[in-house]
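In: Need coordinates for the below:
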Amino acid sequence: MSFLGQIGAQLGDAFAYCLVSRGGGGGSLVFGRDSAVPIGAVWVPLLQSPRALNFYYVGLVGLGVGGTRLPIPESVFAWSDDGDGGVVLDTGTAVTRFPGTVYEALRDAFVSSTMGLPRAHGPSIFDTCYDLYGFGSVRVPTVSFYFNGGPILTLPASNFMIPVDGMGTYCFAFAASESELSIIGNIQQEGIQISFDVANNLVGFGPYTC
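Out: As a prediction, this is how the structure comes out:
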């Protein structure tokens, strides 16, 4: 049984963490409803997988680039009849991964909106990188997660355009999964308070940062 499961009733069945951002700041871990269930968060349902009881699944139903939702079927984020697939929120995985067709749709939409930026080679896990050496600043389209019931989480650029060397190379921090499972990794969670209201089967994003 998890630590929270053992003492959850004493702590109000709630906890929150904020992962240290690469841009600075400090991380945090808090327990109890007074601190871990903030007003103003983007709240989405926690789902229980029929096969993986120890993971936190969320009801992701779509992705957007530049404020426009992409034409991706919601079914690609759902569990299959045998329990495969779904979307896990995981701090142990760095890069967010989606099934191949989903990743390609996201990447292609992003690339089509950044045609004016010079491309570069990056680490093998990334296939979309840019040479931003000498740029004071750049504008890139937003990336958004659409959740079941209507909530939308729009990521800051620092959570999907990351430096990979000291020479100004930045990469689009998503990758294709080798399975039907989607994983929201820790790069996309950095600097955002992630709150778990376990008693009510909810997970919240924000409004606080770190």
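In: can we go C-alpha only for contacts and neighbour counts from here?
Out: Noted.
In: what about residue 85, distance to residue 157?
Out: Between residue 85 and residue 157 the computed distance is 27 Å (Cα to Cα, to the nearest Å).
In: higher neighbour count, these two?
Out: Neighbours per residue (other Cα atoms under 10 Å) separate residue 85 from residue 157, with residue 85 holding more: 21 against 15.
In: what about the helices in this protein?
Out: Remark: helices assigned in the chain by DSSP state H are 3-7, 33-36, 100-112, 186-189.
In: Adding mean neighbour count and distance to residue 62 as columns, could you present those in JSON lines?
Out: Listed next are the helices of the chain as JSON lines, based on neighbours: other Cα atoms under 10 Å; distance: least, Cα to Cα, whole Å:
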{"stretch": "helix 3-7", "mean neighbour count": "11", "distance to residue 62": "30"}
{"stretch": "helix 33-36", "mean neighbour count": "16", "distance to residue 62": "27"}
{"stretch": "helix 100-112", "mean neighbour count": "17", "distance to residue 62": "9"}
{"stretch": "helix 186-189", "mean neighbour count": "22", "distance to residue 62": "16"}
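In: For residue 68, which of the ones you listed is the nearest?
Out: Between residue 68 and the helices of the chain, the tightest spacing by Cα to Cα is seen for helix 100-112, at 9.7 Å.
In: quick one: contacts for residue 74?
Out: By Cα atoms under 8 Å, 6 or more residues apart in numbering, the contact list for residue 74 reads 61-62.
In: Which residues outside the longest strand along the chain are in contact with it?
Out: Of all segments of type strand in the chain, defined using DSSP state E, the longest is strand 202-209. By Cα under 8 Å, 6+ apart, the residues outside strand 202-209 that reach it are 18, 37-46, 153, 191-197.
In: For the comparison step, fold the sequence that follows:
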Amino acid sequence: MSLDPTKLPDPPMPSYTFTIYHRDVFEKSKFKDYDSLLENRLARSHARASSLASIIENGNGIGENETLARQHNAQGSKIDREKVPKSTSTYFVNGEYVASFRLGSQEVRNFLLIDTGSDLVWWQCGPCEPNKCYKQKLQPLYVSTESKVFRKIDCFLHGERCLEDLDLSFKCISDHSCTYDFKYADGSRTKGFMGDDVITFVLDQRPVRIIFGCSKDQTSGTTFSGEYSGIAGLGRRKIMGGYSLPTQFGADLMSMCLPGFYSATGSTLNFHTTKWPRATSAKLVPNIKYPSFYFVNLYKVFINDREVELSPSWWNFKKDLTGGIFVDTGTTISYFPQEFYTIFRYVFREEVRDIPMVDTPAGSLDTCYKEDPSGRGLNFPVVKLYFGSVSPSTMLLLAKERVILHFRGQYCLAFSGWDRSFAILGSNQLQGVGLTFDTSANTLSFDIDACN
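Out: Next up is the predicted model:
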């Protein structure tokens, strides 16, 4: 059975703190068994990764800062950048985790998918265009006209994104409204205008005003589900022009613990504070071409104590600012460029002892092993990721379910290779890990098993 979100309490948490859950907690009743649920999750992961790849490598997507890229080029960079014709950007499939929000003066409780790759916040906003809002199954529709403090954004006063006119997703129209049209990779689409309203925190009943997309017209593909009413962008803080929550809260510090995929207890997303000691730290590497993403300085990879040989420079940005590796909570498994993944997979297989590999792997995963008929637990290699240097303070140790998925009676490596120049560190590797994003110090810290 799925959880009924209306029966989930909002604990008495301080301001700038939200409860988060994995989306499958709400959706699992749609599937006949665990394997069907996992298959759907992997399909979402591949769809998101593919749409991210299309956006990044086509150079015309969400988060791209065309102005800064042009300035960087003008200041003597070797970047050779083709002019890309303006068009409505295609946004990527969103979200594996969900946060609880209380919206407007009436504190209408809604659940939004959180997305570390987005600098936008939007939710369904009544009154909708006739028959254009999808049915919200377990939460009331937010209605802007019923909130006493809702305001439309005047694009000449507060609509920096509209006036930048970097793509045709945003538009300033004759009445000074800032309208938008977001098209997702699966064919879903949402249209509306920018407004602002308050969200309220439970413990101190503090209202905080935020700018958001008031979505009046949705075309539903697979992106939109009735369990959620929109998207909360958590892309890294910008000084100007961004609408992500870190930007709007003025928060250089954001911390979260991603609950395990089947945890019904939830966890927390915090701004301005962290409760973890920051045991392991990576450097956040700014990318002016994709300023919303959280790129990190991966240096070396080991399986057990065996290094996966490849030059550390391979993880750096290329001259056109592609490449590198970033953390993405919306992608389930991690993706490596095929050249590296082939070596990684080879070393992993060599390090597995006395467990037979299957000839026909489950689903889209390519390295799978037979489960023990007696039910005995199997020991698989650990994966060590080092950031910047090889030392205990820069090592993220991945073991058990962060390395292996149990799928259709097999144990499968939860990494994949692809024909792309960049890598993604996904949420399967980060479940149960305390993450502290500090954009002032440009660090991302990892604390293993912090959710427990």
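In: TM-score for these two?
Out: Overlay of the two chains. TM-score (TM-score structural alignment, normalised by the length of structure 1): 0.89; 204 aligned residues with a Cα RMSD of 1.8 Å.
In: Out of the helices of structure 1, which gets nearest to residue 78 of structure 1?
Out: Of these, the one closest to residue 78 of structure 1 (Cα to Cα) turns out to be helix 100-112, at 12.6 Å.
In: what's the mean deviation for the closest one versus structure 2?
Out: Its aligned residues in structure 2 lie a mean 0.8 Å from helix 100-112 of structure 1 after superposition (mean Cα distance after the TM-score superposition for structure 1).
In: List the residues that contact the aligned residue in structure 2 for residue 39 of structure 1.
Out: Matched by TM-score structural alignment, residue 39 of structure 1 corresponds to residue 277 in structure 2. Going by Cα under 8 Å, 6+ apart, residue 277 of structure 2 touches residue 447.
In: quick one, what contacts the equivalent of residue 412 of structure 2 over in structure 1?
Out: Residue 412 of structure 2 maps onto residue 171 of structure 1 when the alignment is built from TM-score structural alignment. Applying Cα under 8 Å, 6+ apart to residue 171 of structure 1 gives the contacts 122, 126-130, 160-164.
In: swap the cut-off to 10 Å and go again
Out: Residues counted as contacts of residue 171 of structure 1 (Cα atoms under 10 Å, 6 or more residues apart in numbering) are 119-123, 125-131, 160-165.
In: Could you report the neighbour count for the aligned residue in structure 2 for residue 190 of structure 1?
Out: Correspondence of residue 190 of structure 1 to structure 2, assessed by TM-score structural alignment: residue 431. Residue 431 of structure 2: 23 surrounding residues under other Cα under 10 Å.
In: Report all helices and strands that the lengthiest helix in structure 2 contacts.
Out: Criterion DSSP H: the longest helix present in structure 2 is helix 34-58. If contacts are counted by 3 or more Cα pairs under 10 Å, 6 or more residues apart in numbering; DSSP states H and E, helix 34-58 of structure 2 sits against helix 24-27, strand 90-91, strand 334-337, strand 404-407, strand 415-418, strand 423-425.
In: what range in structure 1 matches the helix or strand just after it?
Out: Once helix 34-58 of structure 2 ends, the next helix or strand along the chain (criterion: DSSP states H and E) is helix 66-74. Counting by TM-score structural alignment, helix 66-74 of structure 2 falls onto no part of structure 1.
In: mind listing what the counterpart of residue 98 of structure 1 in structure 2 touches?
Out: In structure 2, the residue matched to residue 98 of structure 1 (TM-score structural alignment) is residue 336. Contact analysis of residue 336 of structure 2 by Cα under 10 Å, 6+ apart lists 325, 342, 344, 415-425.
In: Assign residue 215 of structure 2 to helix, strand or coil.
Out: Secondary structure for residue 215 of structure 2, judged by DSSP: H, G, I helix; E, B strand; the rest coil, is strand.
In: Give me the number of neighbouring residues for it.
Out: By the criterion of other Cα under 10 Å, residue 215 of structure 2 has 28 neighbours.
In: from what I can see residue 49 of structure 1 touches residue 56, true?
Out: Yes - using Cα atoms under 10 Å, residue 49 of structure 1 is in contact with residue 56, at 8.4 Å.
In: list residues touching both of the two?
Out: Counting by Cα under 10 Å, 6+ apart, the shared contacts of residue 49 of structure 1 and residue 56 are 87-88.
In: Spatially nearest residue to residue 180 of structure 1 (excluding sequence neighbours)?
Out: Take residue 180 of structure 1 and drop its neighbours on the chain: the residue closest to it by Cα to Cα, 6 or more residues apart in numbering is residue 85, 4.5 Å away.
In: quick one, what contacts the residue in structure 2 that that neighbour lines up against?
Out: Using TM-score structural alignment, the equivalent of residue 85 of structure 1 in structure 2 is residue 323. Neighbouring residues of residue 323 of structure 2 by Cα under 10 Å, 6+ apart: 56-57, 295, 314-317, 337, 420-423.
In: how close does the nearest residue to residue 358 of structure 2 once chain neighbours are set aside get to residue 42 of structure 2?
Out: Distance criterion Cα to Cα, 6+ apart; nearest residue to residue 358 of structure 2, sequence neighbours excluded, is residue 369 at 5.4 Å. Separation of residue 369 of structure 2 from residue 42 of structure 2 (Cα to Cα): 18 Å.
In: Check residue 217 of structure 2 too.
Out: 29 Å.
In: same check, this time on residue 50 of structure 2
Out: Counting by Cα to Cα, the gap from residue 50 of structure 2 to residue 42 of structure 2 is 12 Å.
In: What does residue 119 of structure 1 correspond to in structure 2?
Out: Using TM-score structural alignment, residue 119 of structure 1 pairs with residue 357 in structure 2.
In: Enumerate every residue touching the nearest residue to that match once chain neighbours are set aside.
Out: Using Cα to Cα, 6+ apart and skipping residues adjacent in sequence, the residue nearest residue 357 of structure 2 is residue 369, 4.2 Å away. Going by Cα under 10 Å, 6+ apart, residue 369 of structure 2 touches 349, 352, 355-362, 378, 404, 406, 409-413.
In: Residue 52 of structure 2 matches what in structure 1?
Out: Aligned partner of residue 52 of structure 2 by TM-score structural alignment: none.
In: I'd guessed residue 52 of structure 2 sits against residue 91; true?
Out: Yes - with contacts counted by Cα under 10 Å, residue 52 of structure 2 reaches residue 91, the gap being 8.2 Å.
In: the more surrounded of those two?
Out: Shown here are residue 52 of structure 2 and residue 91; by other Cα under 10 Å, residue 91 has more neighbours (25 against 22).
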